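Asker: only geometry, no sequence info:
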């Protein structure tokens, strides 16, 4: 079994793979103040709750966009699993050719998503990851990471509206049936959700136009992340929603590097 960890700015998503099957998936809050022992206790409780024997874990792989948490996590892995984790970064084989001006600037999660989607579809791709930030990545049919766009995540946008406008309440991220609303809460929900759908559709349309000019015709648009389904319901451009795309990418990268 392989233990995979995707460390984001808000949550750490953890999973256990047996061969190519995702057996279980968990989430922890990202907290760089926690010690390796605190993380070890949390991970141990998850393993016990799911009745998984830690001794059956043959390897561990981590991708992270939060550098200051890595010491605690790597130390936890060494202590709890008695293994050195594979950390996605320079020198790790991915099969993706990064065309960024500075390849080191590309977030590990974006590369991992590209690996998974390329393996799944073998096509030109636009990958959208709805996380703390929303990332749009253009990937060529031959596995070239062409580039992309980063914008504030939908929760960041919602929180900013609540924090900066004195009379506006904090609202649940639910899509109203109409855009013309009769109360403040629904009006905010409509503006946030439908406005974000419009942003996604416009950015993806522009990316597809630029990709097609490069010879990357008819890219498949793949969405992942916690709010992917909510946005995909109203979007006209999203073709596929893959909830655990990043975890799948981590499994694939581990297989490429396990020797």
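Answerer: Great, that's in hand. Note that the structure is predicted; figures quoted are calculated from it, not measured. Residues are numbered from 1 along each chain as shown.
Asker: CA only for contacts and neighbour counts going forward, please
Answerer: OK.
Asker: could you pull out the strands for the protein?
Answerer: In the chain, the strands defined using DSSP state E lie at 2-7, 11-18, 21-29, 59-64, 86-87, 97-98, 125-130, 133-139, 144-152, 220-225, 240-241.
Asker: what sits against the nearest residue to residue 100 once chain neighbours are set aside?
Answerer: What sits nearest to residue 100 in space, not counting adjacent residues and going by C-alpha to C-alpha, 6 or more residues apart in numbering, is residue 147, at 6.0 Å. Neighbouring residues of residue 147 by C-alpha atoms under 8 Å, 6 or more residues apart in numbering: 99-100, 137-139.
Asker: give me that answer again for 10 Å
Answerer: Residue 147 makes contacts with 98-101, 103, 106, 110, 126, 136-140, 207, as judged by C-alpha atoms under 10 Å, 6 or more residues apart in numbering.
Asker: Switch the strands of the chain over to TSV; also include distance to residue 46.
Answerer: Shown next, in TSV, are the strands of the chain (distance: least, C-alpha to C-alpha, whole Å):
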stretch	distance to residue 46
strand 2-7	12
strand 11-18	10
strand 21-29	8
strand 59-64	16
strand 86-87	21
strand 97-98	36
strand 125-130	25
strand 133-139	27
strand 144-152	31
strand 220-225	22
strand 240-241	27
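Asker: which of those is buried the deepest?
Answerer: Most buried of those by mean neighbour count (mean count of other C-alpha atoms under 10 Å) is strand 125-130; its value is a mean of 26.
Asker: so that one versus strand 144-152, what angle?
Answerer: With axes from the mean of the first three to the mean of the last three C-alpha atoms, to 10 degrees applied, the angle from strand 125-130 to strand 144-152 works out at 30 degrees.
Asker: and the direction of strand 125-130 versus that of strand 133-139, what angle?
Answerer: With the same axes, to 10 degrees applied, the angle from strand 125-130 to strand 133-139 works out at 170 degrees.
Asker: What is strand 125-130 packed up against?
Answerer: Secondary-structure packing of strand 125-130 (3 or more C-alpha pairs under 10 Å, 6 or more residues apart in numbering; DSSP states H and E): helix 108-121, strand 133-139, strand 144-152, helix 184-213, strand 220-225, helix 228-232, strand 240-241, helix 245-257.
Asker: Alongside the first one, take a look at this:
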């Protein structure tokens, strides 16, 4: 079995693949100071509830955008799973062209998404990943990573609005029934939600215009489901995009090994 650990700035996903399908997934808040022992206690409890054991794994792959956490995640795999993890970004051949000025600056999550999207969706793609940041990544028809756009995430924007304006409350993000808010909470929800729909639609249109050829748009990430049905700019919503890319990288590396 394979344990895939996909760590973002806000949440860390642990997913178990049995060789045929994903059989379990859990999320934890990302804390860069969490030790391997703390991860092990948490993970062992969840594995036990699913009828699984720490010793059942023969592989582990890690994708993290939090460099200071990689040491502890690697130790989790070594000490408790008894496997040497494959860490994306550390001399791991991804098998795709990275066509940006400084390839080393491309985030592991963005490259994994590129692979996960290319193996399923044909042609040129725009992958919109909605998390702490909202990224718009352009994937060429041959799978090459062409760069993209990075914007603040919707939760980050809502939090910044609350923190910077003394009289504005902290509110939950949801799709408002109307554009024009009738109270402060409704006005904030409308501004952030429909503002992000405008951001998505505007940037997708501009990217397509600059690319000047047909493109398919894929939405993924922790809050992507919020936008389902709210815009025609996104063609497909795919919650498993990242872990599919990690599985493909693992399989390619295992085949070469």
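Answerer: Structure received. What you see is a predicted model; the values in this text were computed from it and never measured.
Asker: To residue 22 of structure 1, which of the helices and strands packed on strand 125-130 of structure 1 lies closest?
Answerer: Residue 22 of structure 1 lies closest to helix 245-257 among these, at 8.2 Å (C-alpha to C-alpha).
Asker: still on that earlier bit, quick check: the gap between the residue nearest to residue 100 of structure 1 and residue 244 of structure 1.
Answerer: Distance of residue 147 of structure 1 to residue 244 of structure 1, given as C-alpha to C-alpha, to the nearest Å: 22 Å.
Asker: on that earlier part again, now render the helices and strands packed on strand 125-130 of structure 1 as TSV, adding distance to residue 162 of structure 1.
Answerer: Output for these, formatted as TSV (distance: least, C-alpha to C-alpha, whole Å):
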stretch	distance to residue 162 of structure 1
helix 108-121	29
strand 133-139	18
strand 144-152	15
helix 184-213	10
strand 220-225	23
helix 228-232	20
strand 240-241	29
helix 245-257	30
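Asker: if we can go back for a sec, quick one: what's aligned to the residue nearest to residue 100 of structure 1 in structure 2?
Answerer: Taking TM-score structural alignment, the alignment pairs residue 147 of structure 1 with residue 147 from structure 2.
Asker: do you know how far its match is from residue 110 of structure 2?
Answerer: As judged by C-alpha to C-alpha, residue 147 of structure 2 and residue 110 of structure 2 stand 9 Å apart.
Asker: Could you tell me which residues touch both of the two?
Answerer: Common neighbours of residue 147 of structure 2 and residue 110 (C-alpha under 10 Å, 6+ apart) are 135-138.
Asker: got a list of what the residue of structure 2 most remote from its centre touches?
Answerer: Note on structure 2: the largest C-alpha distance from the chain mean falls to residue 182, namely 34.3 Å (C-alpha atoms, centre = their mean). With contacts taken as C-alpha under 10 Å, 6+ apart, residue 182 of structure 2 has no neighbouring residues.
Asker: Quick check, residue 234 of structure 2 in contact with residue 126.
Answerer: Yes - counting by C-alpha atoms under 10 Å, residue 234 of structure 2 does reach residue 126; the two are 9.0 Å apart.
Asker: okay, and the common contacts of those two?
Answerer: Common neighbours of residue 234 of structure 2 and residue 126 (C-alpha under 10 Å, 6+ apart) are 204, 216-219.
Asker: Among the residues you listed, which one lies nearest to residue 36 of structure 2?
Answerer: Taking C-alpha to C-alpha as the measure, residue 36 of structure 2 lies nearest residue 219 of these, at 32.0 Å.
Asker: pretty sure that closest one is touching residue 229, no?
Answerer: No - taking C-alpha under 10 Å as the definition, residue 219 of structure 2 is not a contact partner of residue 229, at 11.8 Å.
Asker: Grab the nearest non-local neighbour of residue 228 of structure 1.
Answerer: What sits nearest to residue 228 of structure 1 in space, not counting adjacent residues and going by C-alpha to C-alpha, 6+ apart, is residue 130, at 6.0 Å.
Asker: Can you give me every residue that contacts the one you found?
Answerer: Applying C-alpha under 10 Å, 6+ apart, the residues near residue 130 of structure 1 are 136, 151-155, 223-229, 231.
Asker: Pick the one among these closest to residue 163 of structure 1.
Answerer: Checking the contacts of residue 130 of structure 1 against residue 163 of structure 1 by C-alpha to C-alpha gives residue 155 as the nearest, at 12.1 Å.
Asker: State the distance from the closest one to residue 10 of structure 1.
Answerer: Counting by C-alpha to C-alpha - residue 155 of structure 1 and residue 10 of structure 1 are separated by 11 Å.
Asker: can you list residues touching both of the two?
Answerer: 131-133.
Asker: Find the nearest non-adjacent residue to the aligned partner of residue 236 of structure 2 in structure 1, please.
Answerer: Mapped onto structure 1 by TM-score structural alignment, residue 236 of structure 2 lines up with residue 240. Among residues not flanking residue 240 of structure 1 along the chain, residue 222 sits closest, at 4.8 Å (C-alpha to C-alpha, 6+ apart).
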